[in-house]
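Novice: how would this look folded up:
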Amino acid sequence: MTNTLSVSIGGGLACTEADKYLQRFILAKEFHSEWFYPGIEVKSFFDSFPGLIWNGGRVMEGMAESLSIAECKKKVEFFNQRNIGVYFTFTNNLLTEEHLPNTVCNQVLKAFESPLNAVIVCSKLLENYIRSSYPQYKIIYSVTHVTYDKAILLKAAKEYDLVVIPPEWNRDLALLSCFPAEKVEIMLCEPCIPYCPNRKEHYRATDKANLGYTVDPEASPHKCKYKALFPGELMKDLSLAEMLTIFTETGIRHFKLSNRALDLPRRIEHISRYFVRKEYAEVFTIYMTDA
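Specialist: I've put the predicted structure just below:
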C-alpha cells in the first residue's frame, strides 16, 4: 500500500479566474516543491465545461454551443500530460433517453476518453450509456445520490471505480473501516449542516437549472433554510491531521476538496491548508495572486 495521500480538487475546466489559477498551483508544485508537504499528491481535478446539460453539482454559466473542443483540449491536456486525471461531473439525475445523444456532451467524452480520466455519475441511465459508449473512463459513484445506507454504498464499492462517502461519516473511523480502502473517497469539506433534509432537493434544483428549466430560487443550496436556522452546526472541514489519522487507521488515502463554489482567495486558502508547509504559506499566496 502506498503512503501517498491522493487528493481530487474541484475546478480547472470552467472560465472563472479561480479555475484558471489551478494551473498556476500545479506549476508551483513543479517549480517550488520545497513549499509543499511530501506525500500529498494531486490525483485529479473534478469539474466540467459550462453549458453542458449532463452537468450536476453546480450551475455553470455559459453556452455549450460556443465551446471549442480545441480550447477544451488545452485545459484537459495540461493536467493529463502531468498524469493528473480530469473527472467530469456529469451528475445530473434528471436525464432521460432524449438527453443521451446530446452532441456537445458526447463530443467532450469522445475527445478525452482515457483510463486516466473519469465520469462522476448519479443517473443510472447515463452511467449505462457511458459504460457502453465510452468504456475507457473510470466511473465514480457520486455523493449526490444522498444515501446513508451502508449496504448500498458497500455494494457500490464493488461496482464502481470509486465511491464518494457522505461527509457526515468523516470522523467515524469504525464505519469507514468497513469499506475497501482503495475504493472510497472522503470529502474534506461540505458547506452544509449534517444530514441536511433539503440536500437532495438542492441537487435536483441544480439539475433542473442545467437542463434549462425554471427553478425556484429558494431551492438553491445557497439559500438553504436549515443553514440559516442552524448556522453553528455547519459541518467542520477535516484538518490535515485528521486526514493522516484516517489514512493511518483505515488505509483510506483518497480525498476530495469540494471548493468549486468558492472565490479565488478562499480557494487559495483551502489549497494552502492541505498542501503547503506553514512556513511557505505567505509566499505561496503571493505567488498565486501576483500573476
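
Novice: going forward, measure contacts and count neighbours with C-alpha atoms only.
Specialist: Will do.

Novice: for the protein, what's the longest strand?
Specialist: Ranked by number of residues, the top strand in the chain under DSSP state E is strand 40-47.

Novice: Just after that one, pick out the following helix or strand.
Specialist: helix 69-80 (DSSP states H and E).

Novice: Contacts for the very next helix or strand once past that next one, please.
Specialist: Beyond helix 69-80 on the C-terminal side, the first helix or strand identified by DSSP H and E is strand 85-90. Contacts made with strand 85-90 from outside it, assessed by Cα atoms under 8 Å, 6 or more residues apart in numbering, are listed as 43-48, 54-57, 76, 79-80, 116-122.

Novice: Show me what the host helix or strand of Leu153 is packed against.
Specialist: Assignment of secondary structure by DSSP H and E places Leu153 within helix 150-159. In terms of contact count using 3 or more Cα pairs under 8 Å, 6 or more residues apart in numbering; DSSP states H and E, helix 150-159 is assigned the packing partners strand 162-165.

Novice: what does the strand it packs on contact?
Specialist: Contacts of strand 162-165 (Cα under 8 Å, 6+ apart): 139-143, 153, 156-157, 182-187.

Novice: Does the longest strand of the chain pack against any helices or strands, and if so which?
Specialist: Here strand 40-47 touches strand 5-10, strand 85-90, going by 3+ Cα pairs under 8 Å, 6+ apart.

Novice: next one: that strand to chain centre, how far?
Specialist: A distance of 9 Å separates the centroid of the chain from that of strand 40-47, by Cα atoms, centre = their mean, to the nearest Å.

Novice: what about the helices in this protein?
Specialist: Using DSSP state H, the helices of the chain run over 17-31, 69-80, 103-111, 124-133, 150-159, 173-176, 199-210, 225-229, 240-250, 264-275, 281-289.

Novice: Report how many residues lie close to the spatially closest residue to Leu154 that is not a sequence neighbour.
Specialist: Taking Cα to Cα, 6 or more residues apart in numbering, and ignoring the residues beside it in sequence, Leu154 has Phe179 as its nearest neighbour in space, at 6.5 Å. Neighbour count for Phe179, taken as other Cα atoms under 10 Å: 21.

Novice: Here is the second sequence; please produce its structure so I can put it next to the first one:
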Amino acid sequence: MQKPFTITFSKAPKNACIHTDKTAYYHLPGLFEFYELYRIFLPLFREHREYFYDWCEIGSIYGAPADCLWGGGRVGYGDCDPEDVRELMDEYGISARLTFSNSLLCEEHLADKRCNELCRLFEKNGKAENGVIVHSDLLLDYLKKQYPGFYFVSSTTKVLTDFEELVKETDREDFRYVVPDFRLNKAWDKWETLTQSQRDKVEFLCNECCSFGCKDRRKCYETVSRKNLGEDCPEHECTASDVMGGYRFSKAMTNPGFIGINDIKETYLPMGFSHFKIEGRSLGSALVLEFLLYYMTKPEYQLHVREAVYLDNMLDLF
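Specialist: This is a model prediction of the structure:
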C-alpha cells in the first residue's frame, strides 16, 4: 500500500541569484517517437547556437519503442529504426537513454529478445555514454552484469514522495541520476540539506500535468507496466477532478510542482542542481516543440525555430 504523503512548501532561498557559470542539462522525451523532430532540431541547436540560451545544454534524449516489454512509465509509440536513432544521437554526441521502467518484471522477462537487442545496440560506445532508466532492481542487476557500458537512472515511476527514501536512493552507487516525484520539486528546506554530490544526482521532472494531490500515480504506472507485459487489464481511470482535456502545457504551468525557466536560472542552478527532465513521450511532436521553445530557445528566435521545423513536412501536427 502506498504511504500517504504530506509535502509542505517553504519559500525559495532568499540568496538565490543568477549564476551565469552554471549549466542546466535537459533530458528530453521521445528518443524513438520524435526522431523526425530531433533530426531537424539538433542541427539547428548546433549550427545556430545563438538561437538558444547559453546556460542550457541537452543532457540526453530518452524513450522506448512501441510495445517494449521492459517499458513502463508511458506506453511507447515510437516505431523508428533503432539504428537510425543511434546514428543520430552519435552524430550529435547526445546520450541516449532507454526507458525500461517496468515495475513488474519477473525473471522470465529478462530474456526478451527485442529489449536485449536494443541494449546491445545502444551500449556500444559512441561520442556520448548511453543510459537506461529503470524501476525494477531485478532488471537493474541483470543489466549491470550483461551491459556494463550503461549508466543507470532511477525512474520517477517509483513515486518517491518521502524525502528520506529519496536521499537513500541518491546514495545508491548504482544510479548516476535519480528522478524524484514532482511533488517534491518545491520542498526547498529539504533540498538545502543535501550534499553537493547528492544534488548532482537529482533530476527534476519539470512539466508534469498530473494532479498535485493524486494518490493513484503508482497505480497508473503499474497499469502501463501490465499492458507492456501483455496482460489483459482495464485502463487506469484517473479520479482527479481536473483530468478532462488531457495534457495542456498551460495547465502544467499552474501546477504547484511546475519548474519554469526562471525557477531554473534563479533558484535551482544557484542551489547546485543541474539536471531537469521534460515530460512528453506520448504528447505529439508539435507540443514537444513548444517545450523546446520554452525551455531552450530565446524568445526573439522562437519563430525562427518554429519556421525551420514546421516547414519540414515530416512534422506531425495532428
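
Novice: Would you pull the TM-score for this pair?
Specialist: After superposition, the two chains reach a TM-score (TM-score structural alignment, normalised by the length of the first structure) of 0.88; 278 aligned residues with a Cα RMSD of 2.2 Å.

Novice: Most tightly packed of the helices of the first structure?
Specialist: Stretch with highest mean neighbour count among those: helix 199-210 (a mean of 21; mean count of other Cα atoms under 10 Å).

Novice: what residue of the first structure matches up with Tyr53 of the second structure?
Specialist: Under the alignment (TM-score structural alignment), Tyr53 of the second structure pairs with Tyr37 of the first structure.

Novice: could you list every residue that touches that match?
Specialist: So, once contact is read as Cα under 8 Å, 6+ apart, Tyr37 of the first structure ends up touching Phe275, Val276, Arg277.

Novice: re earlier: quick one: buried ones out of the contacts of strand 85-90 of the first structure?
Specialist: Burial of the contacts of strand 85-90 of the first structure was assessed by neighbour count (16 or more other Cα atoms under 10 Å); the buried members are 43-48, 54-57, 76, 79-80, 116-122.

Novice: Tabulate the helices of the first structure in TSV, adding columns for distance to Thr2 of the first structure.
Specialist: Rendered in TSV, the data for those read as follows (distance: least, Cα to Cα, whole Å):
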stretch	distance to Thr2 of the first structure
helix 17-31	20
helix 69-80	21
helix 103-111	30
helix 124-133	29
helix 150-159	20
helix 173-176	18
helix 199-210	34
helix 225-229	38
helix 240-250	11
helix 264-275	18
helix 281-289	27
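
Novice: quick one: which of these is nearest Met1 of the first structure?
Specialist: With Cα to Cα as the criterion, Met1 of the first structure lies closest to helix 240-250 of these, at 10.9 Å.

Novice: and that closest one, what does it pack onto?
Specialist: helix 173-176.

Novice: Show where the helix it packs on falls in the second structure, residue numbers please.
Specialist: Helix 173-176 of the first structure maps onto residues 188-191 of the second structure, going by TM-score structural alignment.

Novice: What residue in the second structure is paired with Ile246 of the first structure?
Specialist: In the second structure, Ile246 of the first structure lines up with Thr267, judged by TM-score structural alignment.

Novice: how close does that match sit to Val224 of the second structure?
Specialist: Shown here: Thr267 of the second structure relative to Val224 of the second structure, a distance of 34 Å by Cα to Cα, to the nearest Å.

Novice: go on, Phe175 of the second structure?
Specialist: Distance, Phe175 of the second structure to Val224 of the second structure, by Cα to Cα: 23 Å.

Novice: circling back: angle of the longest strand of the first structure against helix 69-80?
Specialist: On the basis of axes from the mean of the first three to the mean of the last three Cα atoms, to 10 degrees, strand 40-47 of the first structure is oriented at 160 degrees to helix 69-80.

Novice: with the second structure superposed, average distance for strand 40-47 of the first structure?
Specialist: Its match in the second structure and strand 40-47 of the first structure itself, once the structures are fitted together, sit a mean 0.5 Å apart by mean Cα distance after the TM-score superposition for the first structure.

Novice: Direction-wise, compare that strand with strand 85-90 and give the angle.
Specialist: 30 degrees.

Novice: Could you check the angle strand 40-47 of the first structure makes with helix 264-275?
Specialist: Direction vectors for strand 40-47 of the first structure and helix 264-275, defined by the same axes, to 10 degrees, enclose an angle of 140 degrees.

Novice: What's the match for Thr206 of the first structure in the second structure?
Specialist: Matched across to the second structure, Thr206 of the first structure falls on Val224, judged by TM-score structural alignment.

Novice: Please disregard the earlier target; I meant Asn93 of the first structure.
Specialist: When the second structure is aligned by TM-score structural alignment, the residue opposite Asn93 of the first structure is Ser103.

Novice: Next, work out how far apart that match and Gly76 of the second structure are.
Specialist: Spatial separation of Ser103 of the second structure from Gly76 of the second structure under the definition Cα to Cα is 15 Å.

Novice: So for these two, which sits in the more crowded spot?
Specialist: Neighbour comparison, Ser103 of the second structure and Gly76: the larger count goes to Ser103, with 26 against 23 (by other Cα under 10 Å).

Novice: residues touching that one, list them.
Specialist: Going by Cα under 8 Å, 6+ apart, Ser103 of the second structure touches Gly72, His135, Ser136, Thr157, Glu222, Ser225.

Novice: Recalculate using a threshold of 10 Å.
Specialist: Residues touching Ser103 of the second structure, when contacts are defined by Cα atoms under 10 Å, 6 or more residues apart in numbering, comprise 70-73, 134-139, 155, 157-158, 218, 221-226.

Novice: The match of helix 173-176 of the first structure: average distance to aligned residues in the first structure?
Specialist: Overlaying the first structure shows stretch 188-191 of the second structure at a mean distance of 1.9 Å from the equivalent residues (mean Cα distance after the TM-score superposition for the first structure).

Novice: hang on, the earlier thing: what sits against the match of Thr206 of the first structure?
Specialist: Going by Cα under 10 Å, 6+ apart, the list of residues near Val224 of the second structure reads 71-76, 101-104, 230-231, 233, 235-236.

Novice: Cys196 of the first structure too?
Specialist: If you count contacts by Cα under 10 Å, 6+ apart, Cys196 of the first structure has them with Val146, His202, Cys224, Lys225, Tyr226, Lys227, Leu234.
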